[in-house]
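Novice: Below is the structure, and that's it, no one-letter string:
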């Protein structure tokens, strides 16, 4: 069985086609990684740090090539593709320092002589299942901390990002079996989750739930990032033009194919009409790109059609351009009927709904009314209101006067409720997730 990957802007363009690893191939890759892991850990902090630094240099040296590949394989606009490559380099340089970090602490014994200390150690083989929308950055923000602390890695990328994952592994040029890419789909993902010693997943809610259950049954540490139905709140007194610019990018940048994209815009009080007008102008100007597949576009078109049939109105967008590729205009709807899937499900496209709220209390209640609370943004000139909203919103990340779609790679990343499960990603949180803490009591010989 093969794994093909096509250009979503030109579906006749086959980017790559490779054999699927199969369940047996995944199991073999995990066993090779497990055999290589003691040597990778035993090489020491300096060797792991140097390897990640060299990897960063390699990515930086091929930045133009990689940006073009991201553009071609997943349809990301070139400016965003270049930004993703730069972020990938920065992530590798950040985690290249992690091997030197303290792995534990020394404590006083409860009584008498001896040594009591904690020490964090790697789990073994990290199984990573990654999506297509950030085909370089997401694999790297998982694999870099895993490698830094001494795990080996088996990576199962989304089929739509196969070429990016294979080229990434080539450029990282790590020792044999320290990093292995296993192309494939559900069969390979399931096999990896069933064999790895620690699992990190980013993808859909349905698949993520299965990953969590399988890992829990095996007693394996797991983190699952399952997307968000993210809200933006615009309060009276906000700079409406600036807010509209931020929101337009958060709704339609890279065709809304980010788990932190804004899908619900909540206008408080008298901001509704001016914000509606500003977004109607700002959204069509966003460099959006295609969605990943025909099926993804059809789902968006169907959702828009059913909302309009139910009484919603189009502020802007809704049309499918007459061109090759899986494009759809950036779209904003108002008056979407209660209970419609657009208010509760992640559609992963350049599409948002505009909602009114009488005050901050109602706005927060609307934002928190969905359990997929990954990221939220608040737009206001009132510091008290900003702090109150940040304290009350359920989202794992709250951004004030900024798009919901920004991520700081050195800080914890993850949501609440159904958006995420397990430990946070990135920063110090990632280093802790990919290790287990041991408590060691060392007492003098002959102690009773």
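Specialist: Yep, that arrived. All values derive from a computational prediction rather than experimental measurement.
Novice: rest of the way, CA atoms for contacts and neighbours
Specialist: OK.
Novice: need the longest helix for this protein.
Specialist: In the chain, assigned by DSSP state H, the helix with the most residues is helix 22-42.
Novice: Just list what that helix packs against, helices and strands only.
Specialist: Packed against helix 22-42, as judged by 3 or more C-alpha pairs under 8 Å, 6 or more residues apart in numbering; DSSP states H and E, are the following elements: strand 125-130, strand 152-157, strand 179-181, helix 186-193.
Novice: Show me what counts as buried in it.
Specialist: Neighbour-count burial for helix 22-42, counted by 16 or more other C-alpha atoms under 10 Å, picks out 22-23, 25-27, 29-37, 40-41.
Novice: Same question for stretch 85-93.
Specialist: The neighbour-count check on stretch 85-93 (16+ other C-alpha under 10 Å) flags 85-93 as buried.
Novice: Repeat that for stretch 353-361.
Specialist: Neighbour-count burial for stretch 353-361 flags 353-357, 360 (criterion: 16+ other C-alpha under 10 Å).
Novice: List the ones among these that fall in helices.
Specialist: Counting by DSSP H, the part of the buried residues of stretch 353-361 found in helices is residue 360.
Novice: Among the buried residues of stretch 353-361, which are located in strands?
Specialist: Under the assignment DSSP state E, the buried residues of stretch 353-361 contribute 353-357 to strands.
Novice: which of those residues sit farthest apart?
Specialist: Pairwise distances across these (C-alpha to C-alpha) peak at 13.1 Å, for the pair 353 and 357.
Novice: what's the angle from the longest helix of the chain to strand 152-157?
Specialist: 140 degrees (axes from the mean of the first three to the mean of the last three C-alpha atoms, to 10 degrees).
Novice: what's the following helix or strand after helix 22-42?
Specialist: Where DSSP states H and E defines the elements, the next helix or strand beyond helix 22-42 is helix 45-61.
Novice: between that next one and helix 22-42, how big is the angle?
Specialist: With the same axes, to 10 degrees applied, the angle from helix 45-61 to helix 22-42 works out at 120 degrees.
Novice: Go through the helices and strands packed on helix 22-42 and name the closest to residue 72.
Specialist: In this view, the helices and strands packed on helix 22-42 are compared for proximity to residue 72 by C-alpha to C-alpha, and strand 152-157 is the closest at 16.5 Å.
Novice: Put this next to the previous one:
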């Protein structure tokens, strides 16, 4: 045990004994740690620099300089080398500084190598593991290196941090003033005007169970069971997302409702033949040729996006929740229709079994398996490949589930991402 560690640990043990005990269990010896030098120096963990190697303090000053002037309580995710914490504590307006550990082993290693006692002993500081809380706290700073190095326990908060950080960038495609958006909404205006209001479906279930079907690879495990529902007089209502429709039809499974929101969905995904008994729920950004060709009942709705603000004023329609993916309005529709129990199929948010989607080839729906550089924990507690936007969609679904405690949510597979707030369905989970 180094002199630094003893001094640092003594402060932690006195102030946060539970954190101290957890830090003793961390295995810092498994980390590949190297000193990296430039104009200055820093620590590299598993090939990731914790800070700048040229000027750590200037980097911390740059970060601290973006603190909102009225922020008295600040959250820092990641511990780094302590530079940002020290800089924030130099600002008189900061009354509370919450430090959320994203990788316990990294922090334990830093405690051995550098004196951190100054910021640790400051009475304004509180410390906890990021994963101890279900949601991220605002305003926050997130140390970029530790968003990469975050360990399994803290991965859910890491995903929320990255999703929040990317929010403005992701929303750039949905500018209501963009010519292509204006053109699309003009082309679907007449359809929305003629078609039914999605709100007509709200409250119509009378407690009937709903299966919401997405296109994750685990869906393929359930084709046979879902096909068997065709012969049942009383069966759950089947709501599927647009990309799941064709794989289901090929397997002889006919959903009751298809939900579509994406302007890139074409007749290839939603072939209109023999759809007379299947309802289509859509948002006006959908392709007008796909909507018009649909033979069954059609229901239009909106999301809360400002894209629909003007059309909503002219043509009032029901609203569905959208958090980036079509899975969100599909689940919200089930809840608004009155489902007391919702079971998710193919809601993987990941690439289990080295596949991207059920019923589609690698890259057919966009992402290719070889391009996946990220991970989530699956229902077995193991890391499984994914991509960044899938992790954001997962975060938003978990938030939706947490906001509807009156509904029982089940997941039909352990192979995809663990979805907080859901239980594994005893009939479908192997």
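Specialist: Perfect, I can see it now. All figures in this text were calculated on a predicted structure; none of them were measured in a lab.
Novice: Superposed, how do the two chains score by TM?
Specialist: Overlay of the two chains. TM-score (TM-score structural alignment, normalised by the length of the second structure): 0.28; 204 aligned residues with a C-alpha RMSD of 7.2 Å.
Novice: would residue 365 of the first structure count as being in a helix?
Specialist: Yes. Looking at residue 365 of the first structure with DSSP: H, G, I helix; E, B strand; the rest coil, it is inside a helix.
Novice: What distance do you get for it to residue 231 of the first structure?
Specialist: For residue 365 of the first structure, the distance to residue 231 of the first structure (C-alpha to C-alpha, to the nearest Å) stands at 11 Å.
Novice: Look at those two and report which has more neighbours.
Specialist: Regarding residue 365 of the first structure and residue 231, a neighbour count based on other C-alpha atoms under 10 Å identifies residue 231 as having more, with 32 against 14.
Novice: what about the more buried one, which helix or strand?
Specialist: Assigned by DSSP H and E, residue 231 of the first structure falls in strand 230-234.
Novice: Kindly report the same for residue 76 of the second structure.
Specialist: Taking DSSP H and E as the definition, residue 76 of the second structure sits inside strand 73-77.
Novice: which residue ranges form the strands in the stretch 1-150 of the second structure?
Specialist: With DSSP state E, counting those that start in this stretch, the ranges of strands along the stretch 1-150 of the second structure come out as 33-37, 41-45, 48-49, 73-77, 96-101, 125-129, 140-142.
Novice: by contact count, what packs against the first one?
Specialist: In terms of contacts (3+ C-alpha pairs under 8 Å, 6+ apart), strand 33-37 of the second structure is packed against strand 41-45.
Novice: Also compute the angle for the strand it packs on relative to strand 33-37, please.
Specialist: Strand 41-45 of the second structure and strand 33-37 are oriented at 150 degrees to each other (the same axes, to 10 degrees).
Novice: now for strand 41-45 of the second structure, which elements pack on it?
Specialist: If contacts are counted by 3+ C-alpha pairs under 8 Å, 6+ apart, strand 41-45 of the second structure sits against strand 33-37.
Novice: Going by neighbour count, which residues in the strand it packs on are buried?
Specialist: Buried-residue list, strand 33-37 of the second structure, by 16+ other C-alpha under 10 Å: 33, 36.
Novice: Tell me which stretches of the stretch 251-400 of the first structure form strands.
Specialist: For the stretch 251-400 of the first structure, the strands identified by DSSP E, counting those that start in this stretch occupy 262-268, 313-316, 331-334, 351-357, 372-373, 375-379, 397-400, in order along the chain.
Novice: Just name the most buried of these.
Specialist: With neighbours defined as mean count of other C-alpha atoms under 10 Å, those peak in mean count at strand 375-379, which reaches a mean of 30.
Novice: one step back: now, the buried residues of stretch 85-93 of the first structure that are in helices?
Specialist: Filtering these for membership in helices, criterion DSSP H, returns 85-93.
Novice: quick check, nearest of those residues to residue 189 of the first structure?
Specialist: When these are compared for distance to residue 189 of the first structure (C-alpha to C-alpha), residue 88 wins out at 23.3 Å.
Novice: from memory the closest one sits against residue 140, does it?
Specialist: Yes. With contacts counted by C-alpha atoms under 8 Å, residue 88 of the first structure reaches residue 140, the gap being 6.5 Å.
Novice: what packs against the helix or strand hosting residue 211 of the second structure?
Specialist: Per DSSP H and E: residue 211 of the second structure is located in strand 210-213. With contacts defined as 3+ C-alpha pairs under 8 Å, 6+ apart, the packing partners of strand 210-213 of the second structure are strand 237-241, helix 327-337, strand 341-345.
Novice: Out of those, flag the one nearest residue 126 of the second structure.
Specialist: Each of these was scored for nearness to residue 126 of the second structure using C-alpha to C-alpha, and the closest is helix 327-337 (35.4 Å).
Novice: Tell me the spacing between residue 82 of the first structure and residue 52 of the first structure.
Specialist: Note on residue 82 of the first structure: its distance to residue 52 of the first structure, by C-alpha to C-alpha, is 20 Å.
Novice: what about the two, which has more around it?
Specialist: residue 52 (28 against 20).
Novice: surely the more buried one meets residue 94?
Specialist: No. Counting by C-alpha under 8 Å, residue 52 of the first structure stays clear of residue 94, with 9.2 Å between them.
Novice: As TSV, the helices and strands packed on helix 22-42 of the first structure with mean neighbour count and distance to residue 273 of the first structure would be great.
Specialist: Conversion of these to TSV gives the following (neighbours: other C-alpha atoms under 10 Å; distance: least, C-alpha to C-alpha, whole Å):
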stretch	mean neighbour count	distance to residue 273 of the first structure
strand 125-130	28	40
strand 152-157	28	43
strand 179-181	24	50
helix 186-193	21	46
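Novice: Out of those, the one nearest residue 416 of the first structure is which?
Specialist: Comparing these under C-alpha to C-alpha, the one sitting nearest is strand 125-130, at 19.7 Å.
Novice: after the closest one comes which helix or strand?
Specialist: Heading towards the C-terminus - elements assigned by DSSP H and E - strand 125-130 of the first structure is followed by helix 137-148.
Novice: mind checking how far the residue nearest to residue 331 of the second structure when sequence neighbours are not counted is from residue 196 of the second structure?
Specialist: Closest residue in space to residue 331 of the second structure, ignoring its immediate chain neighbours: residue 212 at 6.5 Å, by C-alpha to C-alpha, 6 or more residues apart in numbering. Here the criterion is C-alpha to C-alpha. By it, residue 212 of the second structure lies 22 Å from residue 196 of the second structure.
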